[in-house]
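[1] Fold the following.
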Amino acid sequence: MAAVDVIVDGLVSLRRRLALRQNLPWFFLVFSVVGSVLKDLDLVPQSYFSSSKNVLNVYFVKVSWGWTLLLLTPFILLSNSSFSRNVSFLACRSLSLAVATAVWYVCTETFFYIEDVTGACYESSSLLLTNLDFPSKQACRRAGLHWSGYDVSGHSFILTYSALLIAEETSPMASLRTAALSPLSRTSLGLLYVALNLITLLWLWMFLCTSVYFHDLSHKLLGTLCGLLGWYLTYRFWYLKPLSPGLPPQRQTKEQKQLA
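    Reported below is the predicted structural model:
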């Protein structure tokens, strides 16, 4: 559809002007600190998004990894098949999602473990009276009590990591605009690209809300750094090596080939 092509071209141009892939890591790092300062100084008024029960948090952020995989999986298959339909190539590139899922699982389980071993069970959120009858977080909360431990921000981690993953895997779209795609594949790819940009915008907004409303500075900063580290070790280090899923393929334009 012509309308989809126009929107895709606009998004590609906007991302190029913003230098999204280069600036996005700094966005998360800076606003993790700035948002925490604003929270500590109580400069941001309470709003709908200061409640963890807001619709975006309940139906999107809490299952953010599912949304990311749901949209990114078909996009990777379609976009990479326009460069090569070799089965081994597509399978290798699809492994990037398996690697990303492993990073997500290890980090989130580690966060849960840290909170469990550093915490204690309290009678209420005031943290005045400890209940020693419940030595684990699960048992404590099952009893309707309050568990308090070192709570690394899983939201900061997953929103950072998901947005960076999407930014990397959608980067070939600039060269896909001139690729030989069927009308159906072109439209499907365009719609997925638009959806991925919208979900990234949502992740950025919810990251800002997390920064100014929830957790302590060290909790958010550590979660953000884990997301940045997971992205850096894969897309800026390991994926540059031969034995890896590899980076998303880029098709050179005529001007780039001439300069090369």
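[2] Every contact and neighbour count from this point should use C-alpha atoms.
    Fine.
[3] With Leu208 as the reference, measure out to Phe28.
    With the distance defined as C-alpha to C-alpha, to the nearest Å, Phe28 ends up 9 Å from Leu208.
[4] who's more crowded, these two?
    When neighbours are counted by other C-alpha atoms under 10 Å, Phe28 and Leu208 differ, and Phe28 comes out ahead with 27 against 20.
[5] Quick check: next helix or strand after the helix or strand in which the more buried one is found?
    Per DSSP states H and E, Phe28 falls inside helix 20-40. Helices and strands here follow DSSP H and E; after helix 20-40, the next one along the chain is helix 55-59.
[6] Flag every buried residue along the helix holding Phe28.
    Neighbour counts using 16 or more other C-alpha atoms under 10 Å place 20-21, 24-25, 28-29, 31-37, 39 of helix 20-40 among the buried residues.
[7] dump the residue contacts of Ser136.
    When the contact criterion is C-alpha atoms under 8 Å, 6 or more residues apart in numbering, the partners of Ser136 are Asp116, Ala120, Cys121.
[8] run this one through as well so I can compare:
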Amino acid sequence: MSTRRKPTSSSAANGQPTPLTSGMPSSTIRTSSNTRSPFFPTRLEALLLAIYPATLLLGSVFSTLSPATRSAPYSAASQSHPPEFAPSYFAHKKNVFNVYFVKLGWFWTTAAFATLLVVWPGFGAGLTVKRIRAGFRYAAITLWWMFVTQWFFGPPLIDRGFRFTGGQCELLRDPEARQGMSDTREYFTAATCKAVGGQWKGGHDISGHVFLLILGSALLWFEFLPAVTRMEGLRDGRRIMLEDGKVASVAVEKDPEHEKEEPTTRGVKFSLGVAALMWWMLLMTAAYFHTWFEKFTGLLVAFSGLWVVYFLPRGVPQVRAVLGMPGV
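    As a prediction, the model looks like this:
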């Protein structure tokens, strides 16, 4: 069993005091004989993250086994079934959830996070260090979303990857338009290609929907997880690297004033609802849109950003001093 480490306690290994992270209450730090790397998730986090590849697998299996989906033509250019052959309402790109939720996914992510940030008592009253660091984590994730899907010193990373793998913009509207093919190839982003009547063809198109839905929902999960996990075995277990190189266990800081408060009543329900709807639309995306490899790369790109913001700080005290950790 782990024992609490006081700020003035000495390490059993060399008799030297172990420095704590600046701003982190000493009551949250515990020595541990567990040698698991601080960069690895806890069991609860691993189960949470496993939901995403499992969802993609489930959707792909469904699309393979469903007679309606198998018999419907699929367009590689649009990464979807043609509207007239769509096997489900959710297979239409213009379904209400896709148009007003997924297409505006980062707006809903921001609204849910802002609600949690403002009203959840776990951040304390006023402009606390916890609230500021949570804002930094959101800003870092948002920057990654922008680099991948919106802009990266020019075209976003998704478009750059498509061009790097041999893709180009091709005019498909009519034969006369094809005469301008050489000029069309110079259009470097999907948006400008579509604006002149062309389509992306020939390269690997990372699924932006998968990327967005995983990144946004996981951001919310990691932030409100401390609010909905009350059992000691669930909320403890994260490992961090201390400034002297030792590994310790960090627990969610308890707030006696709100210890008996129902954890999902203030700021969490809305965030939980947004995350749940994102999961459902991820399942629909897995079932009806994109190829398996396009969805898999969307997953990897989302996980890479989440690892930098939520796992890298555990092993690098300098990064942790800026981004902090949810719940402590």
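[9] In structure 2, what residue corresponds to Thr101 of structure 1?
    Applying TM-score structural alignment, one finds that Thr101 of structure 1 aligns to Thr142 in structure 2.
[10] Tell me which residues touch its match, please.
    Taking C-alpha under 8 Å, 6+ apart as the definition of contact, Thr142 of structure 2 has no neighbours.
[11] Which ones among the contacts of Ser136 of structure 1 map onto strands?
    With strands taken from DSSP state E, the overlap with the contacts of Ser136 of structure 1 comprises Ala120, Cys121.
[12] Between the contacts of Ser136 of structure 1, which sits nearest Thr187 of structure 1?
    Asp116 (47.1 Å; C-alpha to C-alpha).
[13] secondary structure element for the residue sitting nearest the centre point of structure 1?
    Against the mean C-alpha coordinate of structure 1, by C-alpha atoms, centre = their mean, the closest residue is Ser162 at 1.5 Å. Secondary structure assignment for Ser162 of structure 1, by DSSP H and E: helix 154-169.
[14] Mean distance between that helix and structure 2 after superposition?
    Taken against structure 2, helix 154-169 of structure 1 registers an average deviation of 0.8 Å after superposition, with mean C-alpha distance after the TM-score superposition for structure 1.
[15] What residues in structure 2 pair up with that helix?
    Matched against structure 2 by TM-score structural alignment, helix 154-169 of structure 1 falls on residues 208-223.
[16] now do stretch 48-59 of structure 1
    Against structure 2, stretch 48-59 of structure 1 falls on residues 89-100 (TM-score structural alignment).
[17] Name the residues of that stretch that are buried.
    Applying a neighbour-count criterion of 16+ other C-alpha under 10 Å, one finds Phe90, Ala91, His92, Lys93, Phe97, Asn98 buried in stretch 89-100 of structure 2.
[18] Kindly report the same for stretch 298-315 of structure 2.
    Buried residues in stretch 298-315 of structure 2, counting neighbours by 16+ other C-alpha under 10 Å, are found at 298-303, 305-306, 308-315.
[19] re earlier: farthest-separated two in the buried residues of helix 20-40 of structure 1?
    Across these (C-alpha to C-alpha), the longest gap, 27.5 Å, separates Arg21 and Lys39.
[20] burial count for the aligned partner of Phe111 of structure 1 in structure 2?
    Following TM-score structural alignment, the counterpart assigned to Phe111 of structure 1 within structure 2 is Ile158. The number of residues packed around Ile158 of structure 2, counting by other C-alpha under 10 Å, is 24.
[21] And Ala174 of structure 1, by the same measure?
    Ala174 of structure 1: 20 surrounding residues under other C-alpha under 10 Å.
[22] Please apply the same query to His258 of structure 2.
    By other C-alpha under 10 Å, the residues close to His258 of structure 2 number 11.
[23] Which of the three states applies to the nearest residue to the residue nearest to the centre of structure 1 once chain neighbours are set aside?
    For Ser162 of structure 1, ignoring the flanking residues on the chain, the nearest one in space by C-alpha to C-alpha, 6 or more residues apart in numbering is Thr68 at 6.6 Å. Using DSSP: H, G, I helix; E, B strand; the rest coil, the structure places Thr68 of structure 1 in helix.
[24] residue in structure 2 matching Thr68 of structure 1?
    So, by TM-score structural alignment, Thr68 of structure 1 is matched to Thr109.
[25] do you know how far its match is from Asn98 of structure 2?
    Using C-alpha to C-alpha, Thr109 of structure 2 is found at 15 Å from Asn98 of structure 2.
[26] Return the residues in contact with Tyr150 of structure 1.
    Ile114, Glu115, Thr118, Gly119, His219.
[27] Please repeat the previous calculation with a cut-off of 6 Å.
    Tyr150 of structure 1 is in contact with Glu115, Thr118, counting by C-alpha atoms under 6 Å, 6 or more residues apart in numbering.
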